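> coordinates only, no sequence provided:
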């Protein structure tokens, strides 16, 4: 009997369950898609580097999934509470007919179980379908070829999805039992007669709070900018706290101030149904300002995560080219006796042969007691501030001009010329180049070990010293050969370019050989000889692997946050729709047309969707400008393209929920 009642209730309340059901379905779909990535990549032929990054990504996604499950459980509990609020009178009638609270809880349990099972099955089916497209996207992001496309099904991801959501539904059932046990019959019967009182706060107090909140937000923005994402700076934590308080105060004071302003403009206030619409919005803000604050902050995090994730991916792809000018590079760190040998001899231990198919050069680098911090410290900006606290910049790397010219000759570039009292400054680290250029504006010479050297040419030599996935030349002094003769090499580098008809074959052999030494994306040789190596292909794989991990985590968290924010807003508006039924009925009785009522509903729903999004966008503009300097670390980036992709995602998801909410609200009123 109770099962029949539960099924009839679901059919009768289908419109109420629609957003709830779709939210659950999308949640399961997203959960499955991202937890099945390891199975998706099984259909590709991947290098050891790519495999290592897929394993790291899968581990991180598993960890993030725990966090996501907490977010989704909170969302589902909120949605369940919304459904219970809309059905108080129904539950009151059950109790009047003699049904106990335990039986009502049983009906809710069956309803939750049915809706949960349907959404779980539908979400898994949708997830399995969409994961096929995600498979192709993942393959493209990792820059690998499909060995043979086939339908991918991840049994592990299905089991994980079922396990997590069963646990979530169990918590929801306990919540339902607790909520029902607290209700009294008189409250359930009279729930439809109770409506939220329209309380208008003092206009002056609200205006003061609104003004103070805007000042607090400006201070928070200032602290965020000057601390430059330095998590150890107390002002950065102050920026977060002030940002939350400012957002809370903004929504607390905004509605009353708008009401006061519009009241003074009588021609607008009393036009059409504006008086009713404005009072509706104001009354809801009285109790919803906390939830609006939370939604705004979640949207801010979503915009920031998605935009930064897409930007970092683009940055990695554009910058990797200038860091991989050689087919193969090895470096020998000469800080022990076993490593104090020519690098050609050390290279033999890896099985790599230097023959007619290889053009190569060797070069030494030296370290001297010359502080880059003292030289450049006062010219730094937020992007190059690491000079002032990173111990590596207490000394300087030195390259002889003849060694650098060997590198340039290998690449077919013009050699540099230095007299014995001249110097070049070299760096391919984008964040540091503007600092060096500011130094050039005020200085013509450098004093090293008591001798003055003229700066030969006031431009930064942006040569790459070896192949690597990131900047390999943070700061180097290019010195005359005479200066380096008395120095002991810190390390020796060999740069190799393959030539001839068998070039591709040799590159493939070397990559296959080094694959067995790869650990966490980098070849690591277990030997007393401190040799490290990097091929162009491994560098590309490491770069794309890291950027893809960042992008996938960003999309995963971003979409879950966006889905949660939009669903809470939708459910909140539909839940409060019941409280306003009598008011809309009164409008109809005094002659308001359905088109005017629909317009009022549209303005009301649109306001509650746009206000948190608008402030979130303002927060994001400041936040993205703060992380902009960090994005420069990875190379050039296209923030506009990333913003457009993020906007498209918002239009589809957030806009879809807005439209569904408007239709649901309008349907309930009609």
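Yep, that arrived. All values reported here derive from a predicted model rather than from experimental measurement.

> going forward, measure contacts between C-alpha atoms and count neighbours the same way
Will do.

> could you point out which element follows the longest strand along the chain?
Determined from DSSP state E, the single longest strand within the chain is strand 358-368. Sequence-wise, the next helix or strand downstream of strand 358-368 (DSSP states H and E) is helix 372-376.

> list the buried residues in that next one.
Neighbour-count burial for helix 372-376 flags 372-373, 375-376 (criterion: 16 or more other Cα atoms under 10 Å).

> in CSV: those, plus distance to residue 91.
Shown next, in CSV, are the buried residues of helix 372-376 (distance: Cα to Cα, whole Å):
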residue, distance to residue 91
372, 74
373, 72
375, 77
376, 73
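
> presented hereafter is structure B, for comparison with structure A:
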């Protein structure tokens, strides 16, 4: 019998194991080809305004995805080989050499790899069209994505998975040559000893976890994070990692010991599942810790990028409230720009001219503007009447009423308005013809003019704007330099990049002239945040798949090792219903605590370090809760699937 004949018989005899391994490799190929096909899809590249950023982002994500796939496939292959150690021992006993066994496994890997490559590329091509349409939808583009199999994507996927087969072959060679014949026969018969737990360590684990939660809940504005950030970071890291490890290593075992000392311990099936858990705690501690921390990372990643994506749409509008705004230059240029806008594919919805006073700040600009380095050096003062008219046109509830020398600074980007009491209003001196002292009644997170922009460099710097009373404006007007600004609202401003470039080239002929366009920033910001969300969601799917595989293979291994014990239980009268109940309770311990800890960690971090910073976006809380609910139901499916597979394995006749 040749090695190829033996390979085919092995596939037939161990069809279940080979199916799992084949399915894992197909998923890996499919995921990689889908992402690679997106990166090389002509329809997507033609639709993007920032093709270079897209290709760079997708390339980085592809590398991360491939590393995930390597980790997952090596883990799956390790399980696959361990399950066959007894079979390899029999081959050695019958006279086969280690070289022949290694060659046999290589043939199997090559055949499975070839089948996986063809199937994965076919399925990946189908998925790439769907995900391409999803990406266009995220970016709010209407472009049609055609069905395609880019040759470059096929080539890179084939090369990368040949490399993967090579790595797997090296792993197989090491595993086959490292184990002795006696160990091969007893590979599945190792039994874990019940682990002793310490009350002190159990309590210490809760202290570590409580410390981490308390420090996180203090928020980044608290003194401990402002003054002792390094200490706080170390304490939280030790609390989460160390606390999680000791929770599963010590607290869980201690809790099981407490249950064993209860009077009703021997009633029902409690003795069956608790005894089994005590024996398996030692081997599951690292897995459970990893699952908890990995779940935290997945939820946090998705939560963060979803918040970023949701905020971007409104944030761009807040930072650039005018579709096109520029400082008036000469009359001839203004008329030319107006004609261009009027005759463009983006009709003018309204046009206003704002008159302001040019001022030079004498006081420290940080009094009126947070992070003054992001603002222009000079200050522009607008009357409340002109400001209120623009606010009314926009439909915003941001009107002001000022008296005397009161002023409101438009300190956009502060996230929250800061209203001062009458006796606490800071003084701010501005030279407008002559030095004038204003009292800052409020720092308002609102933009009248918005960031100055450039079609190539996006956002640059913000104009420093003060809104003053109409009375003060009229008094200062006669001795001050006047500046005029043209504000346009146009239709379909998101797609006005070409128009913006044309207007920008005319305005900037006057050195230092202010120019701002919504379109200059929108495509760049939205494409970037959409790509980030898309890549993160893709990575999260892969991470969930890898996490499910770790859990799945671990339970598969334990179920295979415990077939004899469950066979004994069946012989002494334990029926299927009771056995399913024992399995469900046992696996609930494997799934529930890591899920709860992962959700708690991620929620605390998202809540106190991101959501509290964007309180004017109340819908984000519901979005994060939605992510948590979806993750819970995915995890629930893992649990139900694992209990079903576990029962099928232990129910098999030996």
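Received it, and whenever you're ready, just let me know what you need. Computed from a prediction, not measured in an experiment: that's the story for all the values here.

> right, and out of the buried residues of helix 372-376 of the first structure, which lies closest to residue 270 of the first structure?
Proximity of the buried residues of helix 372-376 of the first structure to residue 270 of the first structure was ranked by Cα to Cα; the top entry is residue 376 with 65.0 Å.

> can you give me the strands in the stretch 551-670 of the first structure?
Read by DSSP state E, counting those that start in this stretch, the stretch 551-670 of the first structure holds no strands at all.

> and the helices in it, which stretches?
Assigned by DSSP state H, counting those that start in this stretch, the helices in the stretch 551-670 of the first structure fall at 581-589, 594-632, 639-669.

> for residue 361 of the first structure, find the nearest of the ones you listed.
Closest approach to residue 361 of the first structure among those (Cα to Cα): helix 594-632, 30.8 Å.

> counting by contacts, list what that closest one packs against.
Helices and strands touching helix 594-632 of the first structure, by 3 or more Cα pairs under 8 Å, 6 or more residues apart in numbering; DSSP states H and E, are helix 203-227, helix 274-319, helix 536-577, helix 639-669.

> one step back: adding mean neighbour count and distance to residue 535 of the first structure, write the helices of the stretch 551-670 of the first structure out as CSV.
Below are the helices of the stretch 551-670 of the first structure laid out as CSV (neighbours: other Cα atoms under 10 Å; distance: least, Cα to Cα, whole Å):
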stretch, mean neighbour count, distance to residue 535 of the first structure
helix 581-589, 14, 69
helix 594-632, 18, 24
helix 639-669, 17, 30
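
> if I look at residue 201 of the second structure, how far off is residue 490 of the second structure?
Distance check for residue 201 of the second structure against residue 490 of the second structure: by Cα to Cα, to the nearest Å, it reads 66 Å.

> now swap in residue 208 of the second structure and tell me
For residue 208 of the second structure, the distance to residue 490 of the second structure - Cα to Cα - is 57 Å.

> about what we covered before: put together a markdown table for the helices of the stretch 551-670 of the first structure, with distance to residue 202 of the first structure on each row.
Output for the helices of the stretch 551-670 of the first structure, formatted as a markdown table (distance: least, Cα to Cα, whole Å):
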| stretch | distance to residue 202 of the first structure |
| --- | --- |
| helix 581-589 | 24 |
| helix 594-632 | 21 |
| helix 639-669 | 30 |
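
> closest to residue 135 of the first structure out of those?
Of all these, helix 639-669 sits nearest to residue 135 of the first structure, with 19.3 Å by Cα to Cα.

> chain center to that closest one, what's the gap?
Chain-centre distance of helix 639-669 of the first structure: 19 Å, with Cα atoms, centre = their mean, to the nearest Å.

> in stretch 494-508 of the second structure, what counts as buried?
Going by neighbour count (16+ other Cα under 10 Å), the buried part of stretch 494-508 of the second structure is 494-497, 499-501, 503-504, 507-508.

> strands along the stretch 1-150 of the first structure, start to end?
Counting by DSSP E, counting those that start in this stretch, one finds no strands in the stretch 1-150 of the first structure.

> ok so residue 472 of the first structure is a strand residue?
No. Residue 472 of the first structure is assigned coil when assessed by DSSP: H, G, I helix; E, B strand; the rest coil, not a strand.

> wait, it sits on residue 466?
Yes. The pair residue 472 of the first structure / residue 466 is scored as a contact, 6.6 Å apart, by Cα atoms under 8 Å.

> more crowded one of those two?
Taking other Cα atoms under 10 Å, residue 472 of the first structure and residue 466 do not tie; residue 466 has more neighbours (27 against 17).

> what number of residues are in the vicinity of the closest residue to the more buried one other than its chain neighbours?
Distances taken as Cα to Cα, 6 or more residues apart in numbering place residue 329 nearest to residue 466 of the first structure, at 5.7 Å, with adjacent residues excluded. Other residues near residue 329 of the first structure come to 24 when the count uses other Cα under 10 Å.

> spit out the contact partners of residue 329 of the first structure.
Contact analysis of residue 329 of the first structure by Cα atoms under 8 Å, 6 or more residues apart in numbering lists 466-467, 493-496, 533-535.

> let's see that with 6 Å instead.
Neighbouring residues of residue 329 of the first structure by Cα atoms under 6 Å, 6 or more residues apart in numbering: 466-467, 494-495, 533-534.
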